[in-house]
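Visitor: what follows is a predicted structure for the sequence shown.
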Amino acid sequence: MKFLERAFDNENQIWKYILVLFIGFFLGQMVGSIPLIAVLIVKMIRFEGDFQMPENFADFSAYGIDPNVGLVLMVIPFITSLIIGILLVKGFHRRNYKEVINGGRSIRWNRVWLGVIVWGVLIGGYMLVDYLISPDNFIVQFNASSFIPLVFISVLLIPLQSGTEEFFFRGYLMQGVAARTRSRWLSVLIPAVIFALIHSFNPEVEEYGFWTSMPGYLTFGVVFGITSVLDDGIEIAIGAHSINNVLSSIFLTSKSSVLQTPALLFQKEVHPQKENWVLLVLAVLFIVILTIRSNWKFRKLFEPLQKPEISQKQ
């Protein structure tokens, strides 16, 4: 059964989606944040009244927490949400995780790696060019004792964070919107808007403003949604999202970044408007390259979804 069409069954009630998203994603995040909150409380108590809240709440060094430990604590809530989400989708919708990912086939790891390679080359190439053009805007802060653990933590754990977001927004929610509206475009746009709004709590938004920051998150949501529709599954989106966050974690941070890691480079000044335009260009290139590579047909985006004659359940 095709990816979006999998949700055309008798288990597609709106209240189920509200509950799964609330309990699975949001409540799962809260439960998974307990270790992080506990560590923060212990650290703040030790300051004995001298603690001052940092401008960036994700700056774990301000709490006396090793940034690598902080990164691990930040990923735990996503792992919790993913586990709870998979169980709830199975219970409420009788849909297993493979059906959310691509309609029920085996996970296409070659598509995951395709997303990793194509987006990794594009975003990694931009990082390199930006550094070569404006080296004075970056501080090299290589420290082997913190950088090497960072690489292992990022490669092993950050794909779980990215994969969780893709599971909920490009997988589960896209299927639900598609089944309710029978529109491929709305199944791209509505989850993309919700995805962007979820990130409105990030420190970048507080630093640069809501309307300046949202275009970047929305671009990610739309481009990953388009690839998921055209590729009939979210594997490419998982790969691209993962490599984007892994490279950012390892190679680049700034004072307003949600990823406050001992990255190789610290960016002194960030120009969000420029970043938004660059991201849009890279997103178009990403789609073009994958379209040529995979022989996608864009007319598929405008074709209405049809309910399968026989609903398959596993």
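Guide: Nice, I can see it.

Visitor: all contacts plus neighbour counts: C-alpha atoms, from now on.
Guide: Will do.

Visitor: other residues contacting stretch 222-236?
Guide: 2-4, 101-103, 107-109, 111-116, 166-167, 170-171, 184, 187-189, 192, 237, 283, 287, 296-298, 300-301 (CA atoms under 8 Å, 6 or more residues apart in numbering).

Visitor: can you tell me which helix in this protein is longest?
Guide: The helix spanning the most residues in the chain, taking DSSP state H as the definition, is helix 67-93.

Visitor: what helices and strands are in contact with that one?
Guide: Helix 67-93 sits against helix 28-32, helix 34-46, helix 97-102, helix 144-165, with contacts defined as 3 or more CA pairs under 8 Å, 6 or more residues apart in numbering; DSSP states H and E.

Visitor: now render those helices as JSON lines, adding mean neighbour count and distance to Gly91.
Guide: JSON lines is the format used below for those (neighbours: other CA atoms under 10 Å; distance: least, CA to CA, whole Å):
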{"stretch": "helix 28-32", "mean neighbour count": "19", "distance to Gly91": "16"}
{"stretch": "helix 34-46", "mean neighbour count": "14", "distance to Gly91": "25"}
{"stretch": "helix 97-102", "mean neighbour count": "24", "distance to Gly91": "12"}
{"stretch": "helix 144-165", "mean neighbour count": "18", "distance to Gly91": "18"}
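
Visitor: structure two is appended below for comparative analysis:
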Amino acid sequence: MYIIQGKQGEIGMWKYLPIPILFFGLMGFNYLMTIVMNLDVAEFMEQQISQKGKTRFFAENMAFFVLLLAGLFFWVRFIHKQSLRSLTTSRPKIDWGRVFFTFFMLSTFIIVSTLISFYSSPEDYIFNFQPIPFLILAGIAILLVPIQTSFEEYFFRGYLMQGLGLACKNRWVPLFTTSILFGVMHIANPEVEKIGMILLLYYIGTGLFLGIITLMDEGLELALGFHAANNLITVLLVTADWTALQTDSIFIDTSEPSAGFEILLPLLIIFPVFLLILSKKYKWTNWSKKLFGKL
């Protein structure tokens, strides 16, 4: 079972505290400063982008996750003395086929749905493709975005999932706790400021979906591929001036965002369909035990 893979290292529950305290402390401090300083996040990003350009600003933000992932791996490997393989999967070795399956599954969905939206409502998009800026963006994004998404998966669905599971001796507490924390982590994003706190439901729902596929599949591979595709294809294909990820993408979405069906569609339809596809492909069984059972 994936969660008890954490027992392969030197557990010591105190060892699970410094990394989450440091990370959430940093996130909390960042959010507090925006409130204390009455900072308009979208306006601040606009100023930074005008000074540095979209690609440099994007690269600087992504580079921070290189340090975070390296720090997490160092802590797991040398403080917990746990192998990175056991943090990734319960299988004898990492199944890269699973990573690439969800990557290409979601990539196909994003590309097709974006093209449908573009051709049905072309007035909502600007065709922004510029070969040189795009190629520079692609090189940086392909290198750094998977590192960013991998950190979030290893931290939430890996490190915290295993630590909370071992502490609580069940699966439902880490599943829901990591999903909520994953959603709250996005609270300072400019799209939350633009649309409203209701958008956190989407992020929490996304975290829940990623947590479910991690527990049902007994490993992080599916979540790693899914998350990487979501962020990488988005920054290359279509961005908007009110989101956290603003790049020299192929399309710029100029439509006015709303807190309506766009938020509910993934939670009520898209994610359940993906769960059905994955459950059939990987023959998942014992859902209640794997999601809510005791360890």
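Guide: Ah, there it is. Everything numeric here is computed off the predicted structure, so don't read it as measured data.

Visitor: give the PyMOL command for selecting the buried subset of the contacts of stretch 222-236 of the first structure.
Guide: Under the burial definition 16 or more other CA atoms under 10 Å, those of the contacts of stretch 222-236 of the first structure that qualify are selected in PyMOL by:
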select buried, resi 3+4+101+102+103+107+111+112+113+114+115+116+166+167+170+171+184+187+188+189+192+237+283+287+301
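
Visitor: does the residue of the second structure most remote from its centre count as helix, strand or coil?
Guide: Here the second structure reaches farthest from its C-alpha mean at Glu123, the gap being 29.6 Å by CA atoms, centre = their mean. When states are read from DSSP: H, G, I helix; E, B strand; the rest coil, the local structure at Glu123 of the second structure comes out as helix.

Visitor: translate it into the numbering of the first structure.
Guide: In the superposition onto the first structure, Glu123 of the second structure corresponds to Asp136 when matched by TM-score structural alignment.

Visitor: from Asn276 of the first structure, how far out is its match?
Guide: Asp136 of the first structure sits 21 Å away from Asn276 of the first structure, taking CA to CA, to the nearest Å as the criterion.

Visitor: kindly report the same for Ile41 of the first structure.
Guide: Spatial separation of Ile41 of the first structure from Asn276 of the first structure under the definition CA to CA is 36 Å.

Visitor: for the residue nearest to Asn231 of the second structure when sequence neighbours are not counted, give its distance to Gln47 of the second structure.
Guide: In this structure, Asn231 of the second structure finds its nearest non-sequential neighbour in Val145, 6.9 Å apart by CA to CA, 6 or more residues apart in numbering. Look at Val145 of the second structure and Gln47 of the second structure: by CA to CA, they are 23 Å apart.

Visitor: which residue numbers in the second structure does stretch 107-125 of the first structure align to?
Guide: Stretch 107-125 of the first structure lines up with residues 94-112 of the second structure when matched by TM-score structural alignment.

Visitor: who touches the matching stretch?
Guide: By CA under 8 Å, 6+ apart, stretch 94-112 of the second structure touches 85, 88, 221-230, 233-234, 237.

Visitor: make it 6 Å
Guide: Residues outside stretch 94-112 of the second structure that contact it (CA atoms under 6 Å, 6 or more residues apart in numbering): 221-222, 225-226, 229.

Visitor: make CSV out of those residues and add secondary structure.
Guide: Shown next, in CSV, are the contacts of stretch 94-112 of the second structure (three-state DSSP):
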residue, secondary structure
Glu221, helix
Leu222, helix
Gly225, helix
Phe226, helix
Ala229, helix
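
Visitor: what are the ranges of the helices in the second structure?
Guide: Counting by DSSP H, the second structure has these helices, from start to end: 18-36, 41-52, 54-74, 84-88, 96-120, 131-152, 161-168, 172-184, 190-195, 199-217, 221-237, 261-265, 271-282, 287-292.

Visitor: got the angle between the second one and helix 54-74?
Guide: Counting by axes from the mean of the first three to the mean of the last three CA atoms, to 10 degrees, helix 41-52 of the second structure points 110 degrees away from the direction of helix 54-74.
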